[in-house]
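Q: quick one: sequence plus predicted model below, questions after.
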Amino acid sequence: MVRSRRRRRKAAGKPLVLGVSGLVAVGAAAYGLFAVSTPPVVRVSAPVPVVASPSPSPVSAVEALPSKHTDRRAADYFKKRWSDKAATRLKDIRTVGGYLRIYTDLPESANNSKEALTLCERGLEYLREAGVAEPVVFVQAEFGENGNPVLANVLGASDTDCRVTHPDLD
């Protein structure tokens, strides 16, 4: 058997070198152990007194119409004349393409409801006083899956009431 004449070197005496990632890992582990062993701090403060604020009175939405497309004349007309339950359902009034559109917070299921019909009749009155020969009014539900569905309407001078009708599908 032949022996190598080379001597093996011992690793003793070499400094331990850690890279930046090694230091970060050691620090994170040490912090994790420290954070787990530290009990949580609970702070107790005096209760804050609750002051009752006056409940807001029901205000017609016409007073704070949100749209830059709002027909201000129509809004003023509605605001000055009515402040009942139907008026509180009003969210916006617009004149689009010659048609008066009355946007409400009524649900899609409120077809021909009392509030929708009342708002439609008021829109018709507004257009007649403005001298419109062929008045067209749409009262529309709140925005939903189907956009703003029509709840009540008048489709011109020959339309006698605000009720929405549906064609017979035979």
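A: Done, it's in.
Q: rest of the way, CA atoms for contacts and neighbours
A: Fine.
Q: what's the longest helix in the chain?
A: helix 20-37 (DSSP state H).
Q: elements contacting it?
A: Packing partners of helix 20-37 (3 or more CA pairs under 8 Å, 6 or more residues apart in numbering; DSSP states H and E): none among the helices and strands.
Q: which SSE is immediately downstream of that helix?
A: Following helix 20-37 in sequence order, the next helix or strand is helix 72-81 (DSSP states H and E).
Q: for the nearest residue to L127 once chain neighbours are set aside, give its distance to R128.
A: Excluding the flanking residues, the one nearest L127 by CA to CA, 6 or more residues apart in numbering is P135, at 6.1 Å. Per CA to CA, to the nearest Å, P135 is found 7 Å from R128.
Q: want to compare, so here's the second one:
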Amino acid sequence: MAEISVGVACLALGGAAVALPLLRPDAPDAPVATASATPAELDVADVGQSEQPEPAVTKAAGKSKYTSESAVAYFNEHWSDKTNGRVTDIRTTGRYLRIYTNLPESANNSKTALRLCERGLLYLASTGERDPVVFVQAEFGENGNPVLANILGRDDRDCRVTHPEPRS
């Protein structure tokens, strides 16, 4: 019986430690998320001083200000198959090429992901890149856009994701 009393007392003190600061009249307003939304649907609110908050997460669900028009044109000129239809956006930053897809997170090292990675290598070679880095990324989900296939520089000869080891 004494153990239950101690547990209840600890629970009450913990609840008070959390609730009392929130009940202060000068407590700052905090954004509230509804329980019906999935983590992928939630945007993090900007609580800074700016009038128009920028979204904290950039989904690759189509063209953006980061889209590489030349890479998109190259892919569309060279391939018009189902594999190319999986691409939602292509972005470049220096020698890095990111190919965003509508593939699920479970498609790591799939034929489609590996083929897109190889196509990314062909595109970078056409631009003269000697030390290419390619990431083929899954659709946006709880883990962001997980990498499905990659090349991590000139010493990497295989598009298969090996670091970390893919889940079976």
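A: Good, I have the coordinates. Quick caveat, the model's predicted, so the values are computed rather than measured.
Q: neighbour-wise, which of P135 and R128 of structure 1 wins?
A: P135 (22 against 13; other CA atoms under 10 Å).
Q: residue in structure 2 matching the residue nearest to L127 of structure 1?
A: Using TM-score structural alignment, the equivalent of P135 of structure 1 in structure 2 is P132.
Q: which helix runs longest in structure 2?
A: helix 2-23.
Q: tell me where structure 2 has helices.
A: 2-23, 69-78, 82-85, 111-126.
Q: which bit of structure 1 covers the shortest one?
A: Per TM-score structural alignment, the counterpart of helix 82-85 of structure 2 in structure 1 is residues 85-88.
Q: quick one: that stretch to structure 2 mean distance?
A: Taken over the aligned residues, the distance from stretch 85-88 of structure 1 to structure 2 averages 0.7 Å (mean CA distance after the TM-score superposition for structure 1).
Q: list the buried residues in that stretch.
A: Within stretch 85-88 of structure 1, the residues that count as buried by 16 or more other CA atoms under 10 Å are 86-88.
Q: ok, the most centrally placed residue in structure 1 - contacts?
A: Taking CA atoms, centre = their mean, the centroid of structure 1 lies closest to F143, which sits 10.4 Å from it. By CA atoms under 8 Å, 6 or more residues apart in numbering, the contact set of F143 of structure 1 is P149.
Q: need the counterpart of A113 of structure 2 in structure 1.
A: A113 of structure 2 maps onto A116 in structure 1, by TM-score structural alignment.
Q: touching, that match and P149? I think so.
A: No. The pair A116 of structure 1 / P149 is not scored as a contact, 11.7 Å apart, by CA atoms under 8 Å.
Q: ok, those two, which is more surrounded?
A: Set A116 of structure 1 next to P149 and count neighbours by other CA under 10 Å: A116 wins out with 29 against 21.
Q: distance-wise, check that one relative to K85 of structure 1.
A: On the measure of CA to CA, A116 of structure 1 and K85 of structure 1 end up 11 Å apart.
Q: before we move on, what about E145 of structure 1?
A: Distance from E145 of structure 1 to K85 of structure 1, by CA to CA: 26 Å.
Q: before we move on, the earlier item: pick the most buried one from the helices of structure 2.
A: helix 111-126 (a mean of 20; mean count of other CA atoms under 10 Å).
Q: quick check: the gap between the match of A113 of structure 2 and L127 of structure 1.
A: Where L127 of structure 1 is concerned, A116 of structure 1 sits at a distance of 17 Å (CA to CA).
Q: so what does K68 of structure 1 match up with in structure 2?
A: K68 of structure 1 maps onto K65 in structure 2, by TM-score structural alignment.
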